[in-house]
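Chemist: just coords:
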């Protein structure tokens, strides 16, 4: 049975007016709470509530265990507000930079239906599964990233330290040098004499990327272009489809109404294409046209998703279908990521071998030619 949430309008964004107590907690890098910290918090809170502890006692026990000063300060203030008579969800709503709309809505649903400890357990499961998901992605990408970083360091070392010394020995003998040696010597000269311009260029590039990241039209354009890249587009569709459906299914299984669940999910999905799609779903549900019609219009969605969503809506099993689809595409994404990284690793190794080979030949060939010419 769905738990109704009595509220005039679901608020997705609120700004906290809380001020830090000390210098450390005011630092921008410290004013964040990691997903792992939320996972531990919800897991321990779930255990405290299940063992019969009242909410304020559970929070009071949690405070000394929290290592993050910023997070600890927030929980302390939430505890003060609860003891002064505020609802838990109202207190959480003042810290939307830490607690997502999903978190707040789950707690609100638990308060409305007297199911707070069950909702906290579901949140603990959600954050645990999310952390396992993120950990799997990081694990798959770690080795390829290390290989790429090592390749870049090798090239930088040769250009910055080896070729400047070699250039003195090869000065005036450019005609005998192969193109690869001349290219690396040119890069070495550029790095040595115009390093500040390179630094300024990289800084300008970083600033430009950051500025574009704040431009919604630019972000939407690049996200659309990502969907046109072979292999990558399939993985992105699997990732965003699983994120969208898993989040919505999780909310609906907790008793959050469909429309509120869509509003919350839209605020959590970063891809503009999917946000626009979710907005179409919201409008369709508000107008009474149903949930499935907007699915049929989307060319990027797999045909199986469209058919199963329509069947689920017609048979009254939409929630179960959404959850199963979310789990399916989550598994498909993980398998795809593992396969992609398995292919990427030998490609990077081959690239490194070719790169190192070119560098070695660029050093040996001119030395060999000069020594042969001397005889």
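Modeler: On my side now, so go ahead. Keep in mind the model is a prediction, meaning the values are calculated, not measured. Residues are numbered from 1 along each chain as shown.

Chemist: When you work out contacts or count neighbours from here on, use the C-alpha atoms and nothing else.
Modeler: Fine.

Chemist: how close does the residue sitting nearest the centre point of the chain get to residue 127?
Modeler: Nearest to the geometric centre of the chain sits residue 134, at 8.1 Å (C-alpha atoms, centre = their mean). The span separating residue 134 from residue 127 equals 10 Å under the rule C-alpha to C-alpha, to the nearest Å.

Chemist: on contacts alone, who are the packing partners of the helix or strand harbouring residue 283?
Modeler: Taking DSSP states H and E as the definition, one finds residue 283 inside helix 272-286. Packed against helix 272-286 by the contact rule (3 or more C-alpha pairs under 8 Å, 6 or more residues apart in numbering; DSSP states H and E) you find helix 216-226, helix 258-268, helix 293-297.

Chemist: try 7 Å
Modeler: Where contact means 3 or more C-alpha pairs under 7 Å, 6 or more residues apart in numbering; DSSP states H and E, helix 272-286 is packed against helix 258-268.

Chemist: try it against this one:
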């Protein structure tokens, strides 16, 4: 059984280097390092790279699209300037503000010093480098066009970051309004209503059905709040567990796509991401079947993956790539038409890029409209809920006033 060994060693230049290596035993680990012209100073057993649950993973900063885009821009510039690969990795590691990326780049540098290729050096870190990064780096190394591949990666990470930030900024204000509304209604039900309802009960005023319902809900929230809290937590973790199953993931994807407003927006986001990613992969020289595998992981939607599996079968049988996309009920006709034209003219990558730009603009427009629509809907909804509560309490008071007169 293979084990991991942590080592300190010196290379041919006499520099002290550290790293980890996988081997069946200590002697074979030393032999493998010697074959790479690395001479061991100290070596000992180390835990597997991904063994166990490491608490620091939960507290490490994530590496987002912005950090990856900046890293790719720096990488491309230094490659173009002729800076050696190992030195480039070291410079990026020193300049990175993200602790996770800094540490990962140091490990990549150690792997390179150990004689691995750049592709094999980044593969052990899928939490930092997504599949599209690894596949395109591999294509860039094989074609000798690493500089342009890195520039394309920077563009795709920048586009992805911009789209996410656009959606976040549009949804921030409505989310804040929703949270404030929920807190306000909860405070009204828990702290204000009990005083008023107790007065009505003491005066033995006949209570309408709506008032009785509001009082019962208020008592439940005050006395059984832990049930509500536990139910929310159970629903959250139950949802997380369900979407990890194949059936749950399929159900979630189908429900999201059928939701009004959100469904069409999600579809356009997926289509733009699909076209942008596939265009970039093909332009970088990644084989079409491998590109489709990478795109499936990027899109991560059951309906799209089924369409792409159909496309893979069609390509393996020597048939058209466009026809399965045209048969799909998910992709708009424009996508299938463009792929069909691209197959005939040999320009699928450039046509897919144009489709991606079109749908990215569509997403921008929809997000702007959705933001302006959600705000008044939430305010009206909040007003209706608060108004219903107040009317339910005021009705018996009015009834009491009429009886007195």
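Modeler: Thanks, I have the structure now. All values reported here derive from a predicted model rather than from experimental measurement.

Chemist: what stretch of structure 2 lies opposite the helix holding residue 283 of structure 1 in the alignment?
Modeler: Mapping helix 272-286 of structure 1 onto structure 2 (TM-score structural alignment) gives residues 302-316.

Chemist: average gap between that stretch and structure 1?
Modeler: In the superposition against structure 1, stretch 302-316 of structure 2 averages 1.0 Å from its aligned positions (mean C-alpha distance after the TM-score superposition for structure 1).

Chemist: what's next to that stretch, contact-wise?
Modeler: Identification of contacts with stretch 302-316 of structure 2 by C-alpha atoms under 7 Å, 6 or more residues apart in numbering yields 250, 253, 289, 292, 296, 320-321, 324-325, 328, 330.

Chemist: what does stretch 166-185 of structure 2 give?
Modeler: By C-alpha under 7 Å, 6+ apart, stretch 166-185 of structure 2 touches 367-368, 371, 374-375, 378, 382, 386.

Chemist: give me the element the aligned partner of residue 374 of structure 2 in structure 1 is part of.
Modeler: Residue 374 of structure 2 maps onto residue 344 in structure 1, with residues paired by TM-score structural alignment. Here residue 344 of structure 1 is covered by helix 318-374, with elements defined by DSSP H and E.

Chemist: Measure how that helix sits relative to helix 258-268, angle-wise.
Modeler: Orientation note: helix 318-374 of structure 1 sits at an angle of 10 degrees relative to helix 258-268 (axes from the mean of the first three to the mean of the last three C-alpha atoms, to 10 degrees).

Chemist: and helix 318-374 of structure 1, how far from the chain's centre?
Modeler: Remark: helix 318-374 of structure 1 is offset 22 Å from the chain centroid, using C-alpha atoms, centre = their mean, to the nearest Å.

Chemist: so what secondary structure elements neighbour it?
Modeler: Against helix 318-374 of structure 1 (3+ C-alpha pairs under 7 Å, 6+ apart) you get helix 116-157, helix 179-193, helix 232-253, helix 303-315.

Chemist: Now that helix on structure 2. Mean distance?
Modeler: In the superposition against structure 2, helix 318-374 of structure 1 averages 2.5 Å from its aligned positions (mean C-alpha distance after the TM-score superposition for structure 1).

Chemist: what's the matching range in structure 1 for the helix or strand hosting residue 105 of structure 2?
Modeler: Following DSSP H and E, one finds residue 105 of structure 2 within helix 99-113. With TM-score structural alignment applied, helix 99-113 of structure 2 matches the range 69-83 in structure 1.

Chemist: swap in stretch 21-31 of structure 2?
Modeler: Aligned using TM-score structural alignment, stretch 21-31 of structure 2 spans no residues in structure 1.

Chemist: Can you check the distance spanned by that stretch, start to finish?
Modeler: The straight-line separation of the ends of stretch 21-31 of structure 2 (C-alpha to C-alpha) is 11 Å.

Chemist: Pull out the buried positions in that stretch.
Modeler: 21-23, 26, 29-30 (16 or more other C-alpha atoms under 10 Å).

Chemist: do stretch 170-183 of structure 2 as well
Modeler: 170-171, 174, 178, 181.

Chemist: Format those as JSON lines; extra columns: distance to residue 271 of structure 2.
Modeler: Below are the buried residues of stretch 170-183 of structure 2 laid out as JSON lines (distance: C-alpha to C-alpha, whole Å):
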{"residue": "170", "distance to residue 271 of structure 2": "20"}
{"residue": "171", "distance to residue 271 of structure 2": "21"}
{"residue": "174", "distance to residue 271 of structure 2": "26"}
{"residue": "178", "distance to residue 271 of structure 2": "29"}
{"residue": "181", "distance to residue 271 of structure 2": "34"}
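
Chemist: Good, we can wrap up now.
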